[in-house]
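Engineer: after the sequence you'll find the predicted model.
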Amino acid sequence: MIVIPAVDLRDGACVQLVGGEYAEERVRLEDPLAVAREWARLGFRRLHVVDLDAATGRGSNASAVAEIVRHGGVDLVQAGGGVRDEAAVERLIDAGAGAVVVGTRALEDPDWLREMAEHYPHQLVLAADVRERRIVTRGWQHTLPRVVTDVLEELHDVPLAAVMVTAVHLEGQMRGTDLPLMEDVAEAAHVPVFASGGVSSAGDLRALADRGVAGAIVGMALYTGALDPRAIIEEFHED
């Protein structure tokens, strides 16, 4: 299993939110490119970059995303946030993103997801944000009437790069991961699964690995120093 630092963008800064709530911003670093370069310097080879403002319709951090993709110093950036049409997918790929993260439109319009995946095979990461196993979209503001495992089972023939499942109810709280959820997701998915939300220790990461999870997106625990990045890279490195 690999660990991927999260670089969440809001108002031009790198932030970490608690529980997916904008009012609960715990970390704010004003230079996202410097943050990305520091993760690269420490040895991480992949970043997960999300434009939170675009995801919630509050604005855009497109220039910051492009800077990180082009100059962040890592091998691969998977980037997203508000990607709801083919033009947005193309912009990120043209900018150099190794994978594009799609969420709201992809989950609300499965035909669009299938079409985009066929146009860009193995370049899309489907981001499913989950509360109590139900998918939430539009920046965690809208709940779909379906559970995540049912959705993933229906996507078995769609050529995705990966599926990222975020336990939004645990996001940024460092109270441990939703292991039953992630184990069921790993069994239901037919592509690699990235887990996000609640990671607080190396033990959490080992437990995810034991349940078949391919990668973990980690934010708060890295930014607050709860996890030693060098030790994490040594144990959970990308070959």
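Structural biologist: That came through fine.
Engineer: going forward, measure contacts and count neighbours with C-alpha atoms only.
Structural biologist: Noted.
Engineer: isn't there a strand covering Gly73?
Structural biologist: No: checked against DSSP: H, G, I helix; E, B strand; the rest coil, Gly73 lies outside a strand; its state is coil.
Engineer: count of residues packed around it?
Structural biologist: As a burial measure, Gly73 scores 21 neighbours (other C-alpha atoms under 10 Å).
Engineer: contacting residues for it?
Structural biologist: Neighbouring residues of Gly73 by C-alpha atoms under 8 Å, 6 or more residues apart in numbering: Ala36, Arg37, Ala40, Arg41.
Engineer: list the contacts of the closest residue to the second one other than its chain neighbours.
Structural biologist: Ranked by C-alpha to C-alpha, 6 or more residues apart in numbering and with sequence neighbours excluded, the top spatial neighbour of Arg37 is Gly72, at 5.0 Å. For Gly72, the set of contacting residues under the criterion of C-alpha under 8 Å, 6+ apart consists of Leu33, Ala34, Ala36, Arg37, Ala40.
Engineer: also this one, for the comparison:
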Amino acid sequence: MILFPAIDLKDGQCVRLKLGNMEQATVYNPDPAAQARAFEDQGFEWLHVVDLNGAFAGESVNGAAVDAILKATKNPVQLGGGIRTLDHIESWLSRGLSRVILGTVAVRDPALVIEACKRFPGQVAVGIDAKGGKVAVEGWAEASELGVIELAQRFEGAGVAAIIYTDIDRDGILTGINWASTLELAAAVSIPVIASGGLASIEDIKRMLEPDAKKLEGAISGRALYDGRIDPAEALALIKAARG
């Protein structure tokens, strides 16, 4: 089980949004590379990065900030937001990224995701962002009629490394992870699932470690870490103890 600290990038800064609204961005650190180092120093093993501007633009916008993060930390980094082509994927992986997250393109062009998994085994994740049980695309700005499980099952056997499942209705507002829908998804596919959206307290960490959540790869935490609602040492100690 892995706790992924999140760095969301908007205009080169580390921010958090509420409910995916770009107009409701709180700047937590103007220096994302420094934030990446801080998370590594606290003992985290991975880093989850999202190029928010890129998610809306359909191409990398905060590339310089991501490059700085990659230079600043030894931890593996996964990146989502605006990665829509095989060239984008190859470019990022060649620059030191450990895993790319494909969201909108997984809906628009699932064949590209399958091809990416063949070319870059173990380095391609699918991001499924849902609102009201339906998948949202284009930086959460557009809703589709596609169900979460329906989309996830399209990639069974394709070699997808993980599914990052975000409940938009809970993102950034500290109401707790939507465990019902997250565990339903995890039970429906063999692909490891990473929970995102709403992680609020150490109780969510404990819930993540219960037996019925064993199919989860982990969870992503943003605002709860930045606001001090979760103590990194306590959370990481619980996870370490659960690993035995």
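Structural biologist: Received the coordinates, thanks. In this text the structure is predicted, and so the values were computed from the model without any measurement.
Engineer: looking at the contacts of Gly72 of the first structure, which is nearest Ala167 of the first structure?
Structural biologist: Ala167 of the first structure lies nearest to Ala36 out of the contacts of Gly72 of the first structure, by C-alpha to C-alpha, at 23.7 Å.
Engineer: please, which helix or strand holds the closest one?
Structural biologist: Ala36 of the first structure is located in helix 32-42, with elements delineated by DSSP states H and E.
Engineer: which other helices and strands does that helix contact?
Structural biologist: strand 2-10, strand 13-18, helix 62-71 (3 or more C-alpha pairs under 8 Å, 6 or more residues apart in numbering; DSSP states H and E).
Engineer: tell me which of those sits most buried.
Structural biologist: Burial of those is given as mean neighbour count (mean count of other C-alpha atoms under 10 Å); strand 2-10 ranks first at a mean of 24.
Engineer: about what we covered before: among the contacts of Gly72 of the first structure, who's most crowded?
Structural biologist: These, ranked by neighbours (other C-alpha under 10 Å): first place Ala36, 27 neighbours.
Engineer: hang on, isn't that residue packed against Val7?
Structural biologist: Yes: the criterion here is C-alpha atoms under 8 Å, and Ala36 of the first structure meets it with Val7 at 7.3 Å.
Engineer: tell me where the first structure has helices.
Structural biologist: Secondary structure of the first structure (DSSP state H): helices at 32-42, 52-56, 62-71, 86-95, 104-108, 110-119, 148-153, 179-188, 202-210, 220-223, 229-235.
Engineer: TSV please, covering the ones you listed and showing distance to Glu171 of the first structure.
Structural biologist: As requested, the helices of the first structure are exported to TSV (distance: least, C-alpha to C-alpha, whole Å):
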stretch	distance to Glu171 of the first structure
helix 32-42	20
helix 52-56	14
helix 62-71	22
helix 86-95	25
helix 104-108	18
helix 110-119	25
helix 148-153	17
helix 179-188	14
helix 202-210	14
helix 220-223	8
helix 229-235	19
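Engineer: the ones you listed: which one's closest to Trp140 of the first structure?
Structural biologist: helix 52-56 (8.3 Å).
Engineer: what does the closest one rub up against?
Structural biologist: Here helix 52-56 of the first structure has contacts from Asp8, Leu9, Arg10, Asp11, Gly59, Ser60, Asn61, Gly81, Gly82, Val83, Arg138, Gly139, using C-alpha under 8 Å, 6+ apart.
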